[in-house]
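Chemist: How does the following fold in three dimensions:
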Amino acid sequence: MSLTDEAIARIRALIQSGQLPPGSRLPPEQQLAAELGISRSPMREAVKALAVARVLDVRRGDGTYVTSLEPAVLLEGLGLAVELMHGNTLLELTEVRRLFEPVATGLAAERMSADHLAEIRGHLEAMRAAADDVELLNKHDAAFHRAVVAATGNETLTTLLDGIASGTFRARVWRGMVEASATDRTLAEHEAIFDALADGDAALARAAALMHITTTERWLRRVHDTRLSTATEETDEIPATGT
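Modeler: This is a model prediction of the structure:
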C-alpha cells in the first residue's frame, strides 16, 4: 500500500468510525497529518482523491469538510461512467437494469402514495402528447421511470438506477427513430406499468416492467450483433455500440 493509499484508508476509517461525521470539518492539514503519522504530501493527495470521490468537499479559504455522504452525492459520478460504456459492457449494463428495475417497480406498487401516482400519470400523459417528437418522448420516458423508482423511498436504489438509465437514453431515442412501431409499443408498455401501479399490484408491476426492459434489451442486442457482424465482414474490426 502506498503512503497515499494509507492516508486514504485512515481518513476513511475516521469517517466510518464517526469521529468525522457527515458535514464535519477536517483538522488543518498539518495537524491531521501529525495525528495520523503521515507526511503532508501523501495526506494532500489523499484529500484530493477523496474530494474527487465526493467523500470530502474542499472549500477554498474555509477548509475541508466531509460531505453529506448521501447516495445522490457518493454515486454522482455513476452516470458519467455509464455514458462511457459501449459494446459488450453496455449489454451487461442492460442486464443489471433488468435485474434491478422490475423489483423496484414492484416495491413502488406497494409503497406508492397518491402524489407519486399523480406524478407518474403526468409523465405518461406527456409521453402520449409527445408521440410525434421522439426526443421529447424519451425525456418523459426517463422521467417516468425515475418517478417510479423514487416512489420506493429508497434513495440508494433511485440514484443507482438513475445512473444506469442515463446510459440507455440515447439508445431509446435511436430505437424510436429507426423502428416505426416503437412509439406505440413503448406507450403500451408504460401504460401497462402504470395500470399495475395504480392497482397496487406488485407482481403485475414487476412483470410489466420486466417485459418493457426486456424489449429494449433485445433490440440493443440485435443492433450490437448486427454491427459486430458487419464490422467483421468489412474491416475485421469490432465496433462500439452506438447509443
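
Chemist: contacts and neighbour counts: CA atoms only from here.
Modeler: Will do.

Chemist: Flag every buried residue along the lengthiest helix in the chain.
Modeler: Identified as the longest helix of the chain according to DSSP state H is helix 202-234. By neighbour count on 16 or more other CA atoms under 10 Å, the buried set for helix 202-234 is 202-214, 216-217, 220-221, 223-224, 227-228.

Chemist: ok, now stretch 153-169?
Modeler: 157-169.

Chemist: For the helix or strand hosting V96, give me every contacting residue.
Modeler: In this assignment (DSSP states H and E), V96 forms part of helix 87-111. Residues outside helix 87-111 that contact it (CA atoms under 8 Å, 6 or more residues apart in numbering): 148-153, 157, 161, 164-165, 167-168, 196-210, 213-214, 217, 220-221, 224, 239-241.

Chemist: quick one: contacts for the most centrally placed residue in the chain?
Modeler: Geometric centre of the chain, nearest residue: G163, 1.4 Å, by CA atoms, centre = their mean. Neighbour list for G163: 76, 78-80, 82 [criterion: CA under 8 Å, 6+ apart].

Chemist: Let's see this one next, to set against the first:
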Amino acid sequence: MSVTDEAIDKIKSMIVSGTLKPGERLPREADLAADLGVSRNSLREAVRALSLVRILDVRQGDGTYVSSLAPDSLLDAVSFLLELHQDDSVLEIFGVRRILEPGATALAARFMTDEDIQKLNDILLEQYDGTIEDLVEHDLRFHAAIAVGSGNTLLASLLESISQPTVRARIWRGLTEENAFERTLAEHRGIVEAIAQRDPKLAEARSLSHICGVEEWLRRANA
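Modeler: Sure, this is the predicted structure:
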C-alpha cells in the first residue's frame, strides 16, 4: 500500500468512526498530516483523490470539508470506481497497448523526422500546473504524437481508439500513486532520448517498461 493509499484509508476511517462528520472542516494540513503520520504532500494527494469521489469538498480559500455524503452526490463517483476496479476490460486494453505501443515507438525511432522529435521535446518542455488533468492531457498528446510518428496510419488509429477508455484509470493513478507526475515525465524523457538517438530497440524497451508500470499499478488497484 502506498503512503497516499494509507492516508486515504485513515481519513475514511475518521469519517466512518465519526471523528470527522459530514459538513465538518478538516484540521489544518500540518496538524492533520502529523496526526495521520504522513507527509503533507501525501496528505494533499489523498485529499485530491477523496475530493474526486466527492467524499471531501475542497473550497478554495476556505479549507477542506467532509461532504454531505448524500447518496445522490456520491452516485457518479461510485460508478466511476466500480468501472475502474471491476471492469477487466481496462486491463485488457492496457494489455493491447503493451503489445502495440512499444512497436510503434520502435518505428518512431526509425521514421520520425528531426522536426517531429522537436515537437515531442516541446511537449516535454511545456509548463504544467501540476494538476492531474494536466498530466493526463500531456500523456495523451505525447503518446498520440509517437503513434503518428510511427508512419503507420493503421497502427496510429488503433492506438488512438484504445487510448480514451483508459483516461479514468490514468486519472486515478495520478491521484493515488506517489510522484506519478514526476515519474511519468521522467519516463517520457527517456523515451524521447531513445527516439532521438535513432535506437529502435532502446525506444521499444523504454516504452514497454513505461506501459508495464501503469499496467502493474492497475493490477494492484484491482486486487
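
Chemist: Just the TM-score for the two chains, thanks.
Modeler: The TM-score (TM-score structural alignment, normalised by the length of structure 2) is 0.60; 140 aligned residues with a CA RMSD of 1.6 Å.

Chemist: thinking again about what came up before, need the buried residues of stretch 153-169 of structure 1 in a markdown table with distance to I11 of structure 1 and secondary structure, can you?
Modeler: Converted to a markdown table, the buried residues of stretch 153-169 of structure 1 look like this (distance: CA to CA, whole Å; DSSP: H, G, I helix; E, B strand; the rest coil):
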| residue | distance to I11 of structure 1 | secondary structure |
| --- | --- | --- |
| L157 | 26 | helix |
| T158 | 28 | helix |
| T159 | 25 | helix |
| L160 | 25 | helix |
| L161 | 29 | helix |
| D162 | 29 | helix |
| G163 | 27 | helix |
| I164 | 29 | helix |
| A165 | 32 | helix |
| S166 | 32 | helix |
| G167 | 32 | coil |
| T168 | 36 | coil |
| F169 | 37 | helix |
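
Chemist: As CSV, these with distance to L187 of structure 1 would be great.
Modeler: Formatted as CSV, the buried residues of stretch 153-169 of structure 1 follow (distance: CA to CA, whole Å):
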residue, distance to L187 of structure 1
L157, 24
T158, 22
T159, 24
L160, 24
L161, 21
D162, 20
G163, 23
I164, 21
A165, 18
S166, 19
G167, 21
T168, 17
F169, 16
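
Chemist: Among the contacts of G163 of structure 1, which ones are in helices?
Modeler: Counting by DSSP H, the contacts of G163 of structure 1 place 78-80, 82 in helices.

Chemist: Any chance of a PyMOL selection covering the buried ones in the residues you listed?
Modeler: Selection of buried members from these for PyMOL, criterion 16+ other CA under 10 Å:
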select buried, resi 78+79+82
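
Chemist: which among the ones in helices among the contacts of G163 of structure 1 gets closest to D5 of structure 1?
Modeler: Closest approach between those and D5 of structure 1, by CA to CA: L78, at 22.1 Å.

Chemist: contacting residues for the closest one?
Modeler: 160, 163-164.

Chemist: what about 6 Å?
Modeler: Residues near L78 of structure 1 by CA atoms under 6 Å, 6 or more residues apart in numbering: G163.

Chemist: follow-up on the earlier one: now structure 2: which of the contacts of G163 of structure 1 match?
Modeler: When you map the contacts of G163 of structure 1 onto structure 2 and apply both residues aligned by TM-score structural alignment, their matches' CA atoms under 8 Å, no shared contacts remain.

Chemist: In a markdown table, list those residues along with distance to S113 of structure 1.
Modeler: What follows is the contacts of G163 of structure 1, written out as a markdown table (distance: CA to CA, whole Å):
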| residue | distance to S113 of structure 1 |
| --- | --- |
| E76 | 27 |
| L78 | 28 |
| G79 | 28 |
| L80 | 31 |
| V82 | 31 |
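
Chemist: Map E234 of structure 1 onto structure 2.
Modeler: Matched to structure 2 by TM-score structural alignment, E234 of structure 1 sits unpaired.

Chemist: From M127 of structure 1, how far off is E234 of structure 1?
Modeler: Separation of E234 of structure 1 from M127 of structure 1 (CA to CA, to the nearest Å): 39 Å.

Chemist: and what of L210 of structure 1?
Modeler: 20 Å.

Chemist: Under a three-state scheme, what state does D57 of structure 2 occupy?
Modeler: strand (DSSP: H, G, I helix; E, B strand; the rest coil).

Chemist: Quick check, it in contact with Y65.
Modeler: Yes: with contacts counted by CA atoms under 6 Å, D57 of structure 2 reaches Y65, the gap being 5.1 Å.

Chemist: Which of the three states applies to D57 of structure 1?
Modeler: Three-state assignment for D57 of structure 1 (three-state DSSP): strand.

Chemist: Can you report how many residues neighbour the residue nearest to it when sequence neighbours are not counted?
Modeler: Counting by CA to CA, 6 or more residues apart in numbering, D57 of structure 1 lies nearest to Y65, which is 5.1 Å off, once chain neighbours are set aside. Y65 of structure 1: 20 surrounding residues under other CA atoms under 10 Å.

Chemist: A34 of structure 2 too?
Modeler: Using other CA under 10 Å, A34 of structure 2 has 13 neighbouring residues.
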